[in-house]
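> need a 3D model of the following:
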Amino acid sequence: MNYGFWIHGELDRGRLAVALAETLALTPDKVDVGDDGDDDRDWDAPVSCTVTSVAGDLHWHLDVYVGEAVGNQPAEPLAAAWLANRLGTVVAYQALPAPPSAFYLVGPDGTRARARIYEDDDAPVVFRIDAVEQPLAALPGLPVAPIPEVIREYRMPTPVRDRLAERSPAIRDFTMRLGAWESMVARLAEGWAPDGWYPADYYREDLLIRDELAARLGSLPESVRADAAAALAEVDARFTDLTHEDGGRALTSETGPLPAGPSARWWWHRISSPLPWQGTPGR
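You can find the predicted model right below:
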């Protein structure tokens, strides 16, 4: 297993070796810590940590390799929190494979915040913390702001869409939009995964996708229209169960008037409680 961590501040290699050993339930002599390019390394050690200096708001990168023989291998968030506590500093790790700016920061008190961190390809590499979704006592003064771009990268299950796509591969355009609608409803069911909030403009875009589904349903070939209508009705029923009628007032208050169109577009008049955007960081 490999861990990738970034450390803020000074780094004591001896303390780092002890902290890694404790994280993995080993003794410190089982952990090799060395600088990038250092030839005097114990490559047979169960744990190898290569330390590389970086610049900007973060100062060290740790490339940690843990051999298969090591039984205790905690998940990256747990290992990061342990290191932050034992080293008394802030530890960063990547949150998603995309976008590349998606990180988490964890402080020595265990507070974790989603962060947007940009990497500049200078020499040495410069890391700049652009924003965090909640303040960190260990790094006061960081800009606190929503980081919505990670929401769409967090994939939600779409079993209804998947079944329809398998039965009716020829209506790919319809099933693609159904997947987007089902993804929003699944996100709602999970309390607005991954971070407990959803931007109002995203919510509005999803309702526009529902408009497109209504418009496209009638033009589908008759041989697949019934299956498509049943799939859409299944997702709609879940959306109805998770929302309540408010006449569109909450969305209008947040994003402006609803688009003109048939009054039968009932989905524009339903909202969840609490509001999707109620938990927006910094709001």
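
> CA atoms for contacts and neighbours, from now on please.
OK.

> which residues in this structure form strands?
2-7, 31-35, 47-53, 55-56, 60-66, 91-94, 102-106, 112-120, 126-132, 244-245, 270-271 (DSSP state E).

> turn those into CSV, including mean neighbour count and distance to Gly179.
CSV is the format used below for the strands of the chain (neighbours: other Cα atoms under 10 Å; distance: least, Cα to Cα, whole Å):
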stretch, mean neighbour count, distance to Gly179
strand 2-7, 19, 33
strand 31-35, 21, 47
strand 47-53, 21, 42
strand 55-56, 16, 40
strand 60-66, 20, 37
strand 91-94, 25, 27
strand 102-106, 24, 24
strand 112-120, 20, 27
strand 126-132, 18, 30
strand 244-245, 14, 22
strand 270-271, 20, 20
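
> for the ones you listed, which one sits closest to Arg210?
Among these, the nearest to Arg210 by Cα to Cα is strand 270-271 (12.7 Å).

> helices or strands up against the closest one?
With contacts taken as 3 or more Cα pairs under 8 Å, 6 or more residues apart in numbering; DSSP states H and E, strand 270-271 sits against strand 244-245.

> same for the strand it packs on, what does it pack against?
strand 270-271.

> centre of the chain versus the strand it packs on, how much separation?
Centre-to-centre, strand 270-271 and its host chain are 25 Å apart (Cα atoms, centre = their mean, to the nearest Å).

> stretch 61-74 too?
The answer for stretch 61-74 is 23 Å, by Cα atoms, centre = their mean.

> pull the number of nearby residues for Ala69.
By other Cα atoms under 10 Å, the residues close to Ala69 number 8.

> likewise Pro124?
Neighbour count for Pro124, taken as other Cα under 10 Å: 12.

> quick one, what contacts it?
53-55 (Cα atoms under 8 Å, 6 or more residues apart in numbering).

> for the chain, longest helix please?
Using DSSP state H to define each element, the chain has its longest helix at helix 222-242.

> packing partners of that one?
Contacting helix 222-242 under the criterion 3+ Cα pairs under 8 Å, 6+ apart are the following elements: helix 159-167, helix 172-189, helix 200-217.

> mind listing what's buried in the last one?
I take that to be helix 200-217. Neighbour-count burial for helix 200-217 flags 200, 202-204, 206-210, 213, 217 (criterion: 16 or more other Cα atoms under 10 Å).

> and Pro100, how far from Ser253?
34 Å (Cα to Cα, to the nearest Å).

> so between the two, which is more surrounded?
Ranked by neighbour count (other Cα under 10 Å), Pro100 and Ser253 place Pro100 first, with 14 against 10.

> next one: the more buried one from Val126, what distance?
Pro100 is 14 Å from Val126, where distance means Cα to Cα.

> and for comparison, fold this next one:
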Amino acid sequence: MANLLVVATQHEASLRRALAEVVPVPQGKVDLADPHRAERNWGAPVLCTYRLLPPGDLALELDVTVEAGTATGLSEAGIAAGLATRTGSSGLHPAQIGVPLRVWERLVRRMESDWSPSGRYRQDLFRRDLEARDDLASAAGRVGAPYAEGLRSAVAQLDAVYREYTDEDADCGRDGTAEGWWWLRCPRRVPW
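Just a heads-up that it's a prediction; the model follows:
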């Protein structure tokens, strides 16, 4: 899986072609869509959901999932470099800038899917995800001006989903030292 932030807006056709070349698979095996499109080819070996970011230094957020065995040894950094080469647009991935965005995003995606596939999630993993959100709170100052606005925008979107699937509850995950508002909320359906 890769979570990428891209500087220049891309047409769907060029992005699909670039992903197909990077993985490599035929273009018809790449499902590319914005998050509001209901009709998806969930069986495709490459799934990419893109989100337009508010005006700023970054244009797109890409969530790329590659089916196991499709691209052996392809890393998030490899996908980012391959797309940059093929689209002519620079981008970055959270590991490159030292930001645990992927961990926090996975938490809210699990919440959206009612903790799919098992319906369960351990409390220690939930706490780890909240600690990742602590790191995101200070990350905008560490990544530098060119990326800070895009990062703030991506975090704000994830925070909105987190708020949607949680209720205020000061006793849910807080250990007494945590300060962020996210520690004072608990999933509506507690999975542990």
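
> make JSON lines out of the buried residues of helix 200-217 of structure 1 and add distance to Ala231 of structure 1.
Below are the buried residues of helix 200-217 of structure 1 laid out as JSON lines (distance: Cα to Cα, whole Å):
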{"residue": "Ala200", "distance to Ala231 of structure 1": "26"}
{"residue": "Tyr202", "distance to Ala231 of structure 1": "22"}
{"residue": "Tyr203", "distance to Ala231 of structure 1": "21"}
{"residue": "Arg204", "distance to Ala231 of structure 1": "22"}
{"residue": "Asp206", "distance to Ala231 of structure 1": "17"}
{"residue": "Leu207", "distance to Ala231 of structure 1": "17"}
{"residue": "Leu208", "distance to Ala231 of structure 1": "18"}
{"residue": "Ile209", "distance to Ala231 of structure 1": "15"}
{"residue": "Arg210", "distance to Ala231 of structure 1": "13"}
{"residue": "Leu213", "distance to Ala231 of structure 1": "11"}
{"residue": "Leu217", "distance to Ala231 of structure 1": "11"}
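
> which of those residues sits closest to Glu153 of structure 1?
Distances from Glu153 of structure 1 to the buried residues of helix 200-217 of structure 1, taken by Cα to Cα, are shortest for Tyr202, at 13.1 Å.

> quick one on the thing from earlier: out of the strands of structure 1, which comes closest to Leu83 of structure 1?
Leu83 of structure 1 lies closest to strand 91-94 among the strands of structure 1, at 7.2 Å (Cα to Cα).

> and that closest one, what does it pack onto?
Using 3+ Cα pairs under 8 Å, 6+ apart, strand 91-94 of structure 1 is in contact with strand 2-7, helix 76-87, strand 102-106.

> hang on, the earlier thing: from the buried residues of helix 200-217 of structure 1, pick the one nearest Asp40 of structure 1.
Taking Cα to Cα as the measure, Tyr202 is the one of the buried residues of helix 200-217 of structure 1 closest to Asp40 of structure 1, at 52.8 Å.

> show me what contacts the closest one?
For Tyr202 of structure 1, no contacting residues are found, by Cα under 8 Å, 6+ apart.

> list the buried residues of the helix or strand containing Leu107 of structure 2.
According to DSSP states H and E, Leu107 of structure 2 maps onto helix 101-112. Buried positions in helix 101-112 of structure 2, judged by neighbour count with 16+ other Cα under 10 Å: 101-105, 107-108, 111.

> what angle sits between that helix and strand 2-6?
If you take axes from the mean of the first three to the mean of the last three Cα atoms, to 10 degrees, helix 101-112 of structure 2 sits at 110 degrees to strand 2-6.

> tell me how far helix 101-112 of structure 2 is from the chain's mean position?
7 Å.

> and the contacts of it?
The contact list for helix 101-112 of structure 2 (Cα under 8 Å, 6+ apart) reads 3, 94, 116, 126, 129-130, 132-133, 136, 155, 158, 161-162, 165, 187.

> for these, which one is nearest Ala68 of structure 2?
Asn3 (16.5 Å).

> my guess is that closest one contacts Glu76. True?
Yes: using Cα atoms under 8 Å, Asn3 of structure 2 is in contact with Glu76, at 7.4 Å.

> shared neighbours, the two?
Shared between the contact lists of Asn3 of structure 2 and Glu76 (criterion: Cα under 8 Å, 6+ apart) are residues His93.

> picking that back up, of all the helices and strands packed on helix 222-242 of structure 1, which lies closest to Ala80 of structure 1?
Proximity to Ala80 of structure 1 (Cα to Cα) singles out helix 172-189 among these, at 26.9 Å.

> for that closest one, packing partners?
Packing partners of helix 172-189 of structure 1 (3+ Cα pairs under 8 Å, 6+ apart): helix 159-167, helix 200-217, helix 222-242.

> which one of these lies closest to Pro46 of structure 1?
Going by Cα to Cα, the one of those nearest Pro46 of structure 1 is helix 159-167, 41.8 Å.

> contact partners of that closest one?
The contact list for helix 159-167 of structure 1 (Cα under 8 Å, 6+ apart) reads 171-172, 175-176, 178-179, 182, 227-228, 231, 234-235.

> out of these, which are buried?
Counted by 16+ other Cα under 10 Å, the contacts of helix 159-167 of structure 1 give 171, 175, 178-179, 182, 228, 231, 235 as buried.

> got those residues as JSON lines, with distance to Arg116 of structure 1 columns?
Putting those into JSON lines (distance: Cα to Cα, whole Å) gives the following:
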{"residue": "Ile171", "distance to Arg116 of structure 1": "38"}
{"residue": "Thr175", "distance to Arg116 of structure 1": "32"}
{"residue": "Leu178", "distance to Arg116 of structure 1": "30"}
{"residue": "Gly179", "distance to Arg116 of structure 1": "27"}
{"residue": "Glu182", "distance to Arg116 of structure 1": "27"}
{"residue": "Ala228", "distance to Arg116 of structure 1": "39"}
{"residue": "Ala231", "distance to Arg116 of structure 1": "37"}
{"residue": "Val235", "distance to Arg116 of structure 1": "33"}
